[in-house]
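[1] sharing a model prediction with you, sequence too.
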Amino acid sequence: MESRVKDPSLASRGREQLYWAERNMPVLMEIRRRFEKEKPLVGQTVAACLHVTKETGVLVRTLAAGGARVVLVPSNPLSTQDDVAAALAEEGIHVYAWRGMSEREYYNAIGFAISFYPTITLDDGADLTATIHKLWHGVKDESLNYVAETAGGVDVEKLVAGLRGGTEETTTGVIRLRALKKAGKLVYPIIAVNDSYTKYLFDNRYGTGQSTWDGVLRATNLLIAGKVVVVAGYGWVGRGVAMRARGLGARRVIVVEADPIRALEAVFDGFEVMPMDKAAEVGDIFITATGNVRVINLGHIFKMRDGAVLANTGHFNVEIDVAGLERVATAKRRIRPYLDEYTLPGGKRVYLIAEGRLVNLAAAEGHPSEVMDMSFANQALAAEYLVKNKLAPDVYKLPDELDREVARLKLKTMGIEIEEMTEEQRQYLSSWTLGT
């Protein structure tokens, strides 16, 4: 099977989407022009388990321009843009993705990627990487039955032996991979692209901050001004969501945070901080951004006001207890695309956006192209770095010089010049003898 998409006839519309993304991703396009000349990825098979969006399309086109054979599968069942998937498949990218996949179809897609025996994996949430490790370590998991339906009789030893390394795009995935390393079970090197400054300082804060609210507004069309917004988690994503809530005119922005340093930062940034038990009683809109499980549980939901809106912008759909909500609700109905109304015992209603999945990609289009320009430039450079350097199994940060190169290119494409240090200043900073 070369590709499987929802509707190949959508390809022309997908090409227009890709054109628009390329117009707004100048850093990645500059890297593509170099890749076209140097072909640093010739002989490599890249399996990308990423959100299948127009921005991802620009990345995989760049990898293909560098000489790689590319396989693209989704990292979320609800985030695929079907027109983009169709366009990429038409161009020769091996795509197995469509919006609204079942769990079985989702893991079929991961099996499809594995069947190509990739030499490099690009991941967002670590599902592809974790699946390879489950196969290697003989873990019993129902999802592997679905993987086997498309991976067939994959030779796991051959698969792992051929892997030069992988990358990880998001905080949740990096947490999983560091746990894998700590357990002594990581079998190939991973570059934590998420830890690059030009990724998390901009993508997580400005990208997710804007696109989360884009998803909430498309799903509900509510006025944010005057509302009480509760943000669970004050990492870089939570910071961005809280900042944009304030900018949209929220009457109160409450942060729920378990880490005392982050909680203190939220206070100093001008936000209220309290436990979810208390925030549940006063919030109008709740957004989770922690990477943890059941941050909003049934006890919290029963305390909420009639009409409370719940959304998740963490990677996996575990932060809100959706299963518990399904179990106790006396009625459920879909009243708008991506918005479900649940009636609780006693008649109170709460509204869940996008089934508790990643709201910015399930109910909107994900991050703006301008910010993904930096994130995916890091991905492209990380793939090249893995080809040029043989690394031992570990979780690595992309070298700082590559991170700074992405920032330099971004400033250049924005027409912004920065200061340059003099030789005297460089010597001063490198000397221990100079002082007062």
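    That came in fine, so what should we check first?
[2] all contacts plus neighbour counts: C-alpha atoms, from now on.
    Fine.
[3] so which bits of stretch 207-224 are buried?
    207-216, 218-220, 224 (16 or more other Cα atoms under 10 Å).
[4] dump the residues you listed into a markdown table; add distance to Leu386 and secondary structure as well.
    Listed next are these as a markdown table, based on distance: Cα to Cα, whole Å; DSSP: H, G, I helix; E, B strand; the rest coil:
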| residue | distance to Leu386 | secondary structure |
| --- | --- | --- |
| Gly207 | 27 | helix |
| Thr208 | 28 | helix |
| Gly209 | 31 | helix |
| Gln210 | 32 | helix |
| Ser211 | 31 | helix |
| Thr212 | 32 | helix |
| Trp213 | 36 | helix |
| Asp214 | 35 | helix |
| Gly215 | 35 | helix |
| Val216 | 38 | helix |
| Arg218 | 39 | helix |
| Ala219 | 40 | helix |
| Thr220 | 43 | helix |
| Ile224 | 45 | coil |
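[5] next, the one to line up against it:
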Amino acid sequence: MSMVRDLSLADEGALKIEFAGRRMPVLQALTERFAETKPFVGHRIAGCLHVTTETANMCKALVAGGAEMALCASNPLSTKDDVAASIQRDIGAEVFAIYGCDRDTFYKQVQGTLAVKPTIVIDDGADLTSTIHNDYTELLGDIVGGTEVTSTGVLRIRNMSNAGVLRYPVFPTNDAATKHLFDNRYGTGQNTIDGILRATNMLLAGSTFVVVGYGWCGRGVAMRARGMGARVIVTEVDPVRALEAVLDGLQVMPIAEAAELGDFFVTVTGNRDAVTLEHMQRMKDGAVIANSGHFDVEIAVEALRGAAVGRRELRPNCVEYRLPNGRAVVLLAEGRLVGQSAAEAHPAEVMDMTFATQSMAVQYLVSNGKKMEPGVHPIPREIENEVATAKLDAYGVRIDELSEGQHQYLNDWRVGT
């Protein structure tokens, strides 16, 4: 039994899904191929993903390929209720996703998805995977494999594998170059800035913008903030990433020092307590804090709420907390993914590559999953190359090919100085 807010919203959602689909040519081509070859007939797919127009187009590809599919949300604030309604009505996947639901309802939605008794698991944050391994072990026998799309989820999956508890093979989609080089950098970079602007309508030019974490997402956020005219400070715990930020021309310092300088703070670490109450107490009056990591643990939100002597909702997704020292900080989107919660997620153009990579990984698992050992496996390079080539074709870009002599040179050891 599906859980959507209102099926009457489906017409509006369908238009948005169609508009996004036009900008996803690689996934569209895969949808046509899957509709002809039907590689997923007999398979049941459970997905825990951001319920957005881009996700809807991947669902369309998988269902076109013959899959029975159930979908739940990977974040209660990223769900688009009209899109959920259209996926349920028009695409034929069973949907369990309602915007703004509480934690108990969120996990009821996860459990509802598992009623499909999946043979394939598509996850974003590993909530579905961990729930299966903790509470639904009877399903493990039928599951041939899974995929995990985000860096935080990949960390959890690797931890499960290292602990010896992961019971089926998983492809870490986030590790694919066709995902993290584009989705994380350009998608997160754009939608984080978009979310901050929608939530605050503040000017970035001339501000001091602190990026907490300089992985691929942090690189993207820093690049876009700098492009908007902000002075960017990076904080890091990894010396190599910190050095890269320095050589990229950015200022690098500890978060305790940056706390006193920033006008905007964005966490993109994939870890907890990147910004603590102590840091927030040192911030300027009116400093804006946002998170662009998958889970709402990067900012010490509960500690902030507990210490605050006043709270005001200034705008949608924009809450001011007054601290005992007389200064206030402004928290966006409850400390959840600001680009998903206050804006509209990643643009379709980058999700085209992510979901094409993911869809082809699912196809590979259907054919090969039973022969693979449980654990985390790199996505085959040929999948990445096929996706990148198709994307270049869509842009009308041609590249060179190696000659026979170049192939021989690359595979020989005898030619030297």
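    It's in. Treat the numbers as computed from the prediction; the structure is a model and nothing was measured.
[6] how about the buried residues of stretch 207-224 of the first structure in a markdown table, adding distance to Glu319 of the first structure?
    Formatted as a markdown table, those follow (distance: Cα to Cα, whole Å):
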| residue | distance to Glu319 of the first structure |
| --- | --- |
| Gly207 | 20 |
| Thr208 | 16 |
| Gly209 | 18 |
| Gln210 | 20 |
| Ser211 | 18 |
| Thr212 | 15 |
| Trp213 | 18 |
| Asp214 | 20 |
| Gly215 | 17 |
| Val216 | 16 |
| Arg218 | 21 |
| Ala219 | 19 |
| Thr220 | 20 |
| Ile224 | 22 |
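[7] surely Arg156 of the second structure touches Leu128?
    No - using Cα atoms under 8 Å, Arg156 of the second structure is not in contact with Leu128; the gap is 11.4 Å.
[8] mean shift of the helix ranked longest in the first structure relative to the second structure?
    Counting by DSSP state H, the longest helix found in the first structure is helix 369-388. In the superposition with the second structure, the average deviation recorded for helix 369-388 of the first structure is 0.4 Å (mean Cα distance after the TM-score superposition for the first structure).
[9] quick one: that helix aligns where in the second structure?
    Matched against the second structure by TM-score structural alignment, helix 369-388 of the first structure falls on residues 348-367.
[10] still on that earlier bit, higher neighbour count, Arg156 and Leu128 of the second structure?
    Leu128 (25 against 17; other Cα atoms under 10 Å).
[11] please name the residues that touch that one.
    Contact analysis of Leu128 of the second structure by Cα atoms under 8 Å, 6 or more residues apart in numbering lists Gly47, Cys48, Val110, Val121.
[12] what's the answer for Leu122 of the first structure, then?
    Val46, Ala47, Ala48, Cys49, Leu50, Gly166, Thr167, Glu168, Glu169, Gln379.
[13] got it, and Pro172 of the second structure?
    Pro172 of the second structure makes contacts with Thr147, Glu148, Val149, Thr150, Val154, Val376, His377, Pro378, Ile379, as judged by Cα under 8 Å, 6+ apart.
[14] residue in the first structure matching it?
    Pro172 of the second structure maps onto Ala192 in the first structure, by TM-score structural alignment.
[15] quick one, what contacts Asp400 of the first structure?
    Counting by Cα under 8 Å, 6+ apart, Asp400 of the first structure touches Ser196.
[16] try it again at 7 Å.
    Shown in contact with Asp400 of the first structure (Cα atoms under 7 Å, 6 or more residues apart in numbering): no residues.
[17] so how far is Tyr197 of the first structure from it?
    Per Cα to Cα, to the nearest Å, Asp400 of the first structure is found 9 Å from Tyr197 of the first structure.
[18] now do Phe302 of the first structure
    Look at Phe302 of the first structure and Tyr197 of the first structure: by Cα to Cα, they are 40 Å apart.
[19] the first structure: matching residues for stretch 263-277 of the second structure?
    On the first structure, the counterpart of stretch 263-277 of the second structure by TM-score structural alignment is residues 284-298.
[20] pull out the buried positions in the matching stretch.
    For stretch 284-298 of the first structure, burial by neighbour count (16+ other Cα under 10 Å) applies to 284-292, 294-298.
[21] go on, stretch 18-28 of the first structure?
    By neighbour count, with 16+ other Cα under 10 Å as the criterion, the buried positions of stretch 18-28 of the first structure are Leu18, Ala21, Glu22, Asn24, Met25, Pro26, Val27, Leu28.
[22] OK, contacts around the fourth one?
    Asn24 of the first structure makes contacts with Ser369, Glu370, as judged by Cα under 7 Å, 6+ apart.
[23] quick one: contacts for the closest residue to Tyr106 of the first structure other than its chain neighbours?
    Spatial nearest neighbour of Tyr106 of the first structure, excluding adjacent residues (Cα to Cα, 6 or more residues apart in numbering): Pro77 at 6.2 Å. By Cα under 7 Å, 6+ apart, the residues touching Pro77 of the first structure are Arg99, Gly100, Met101, Ser102, Tyr106.
[24] residues making contact with the strand or helix carrying the last one?
    Assigning secondary structure by DSSP states H and E places Tyr106 of the first structure in helix 103-114. When contacts are taken as Cα under 7 Å, 6+ apart, the neighbours of helix 103-114 of the first structure outside the stretch itself are 47, 71, 73, 77, 96-97, 128, 143, 146-151.
[25] where does Arg176 of the first structure land in three-state SS?
    helix (DSSP: H, G, I helix; E, B strand; the rest coil).
[26] residue in the second structure paired with it?
    Match for Arg176 of the first structure (TM-score structural alignment): Arg156.
[27] ok, and the closest non-adjacent residue to that match?
    Nearest residue to Arg156 of the second structure, sequence neighbours excluded (Cα to Cα, 6+ apart): Ala126, at 6.6 Å.
[28] give me every residue that touches the one you found.
    For Ala126 of the second structure, the contact set (Cα under 7 Å, 6+ apart) comprises Glu148, Gly153, Arg156, Ile157.
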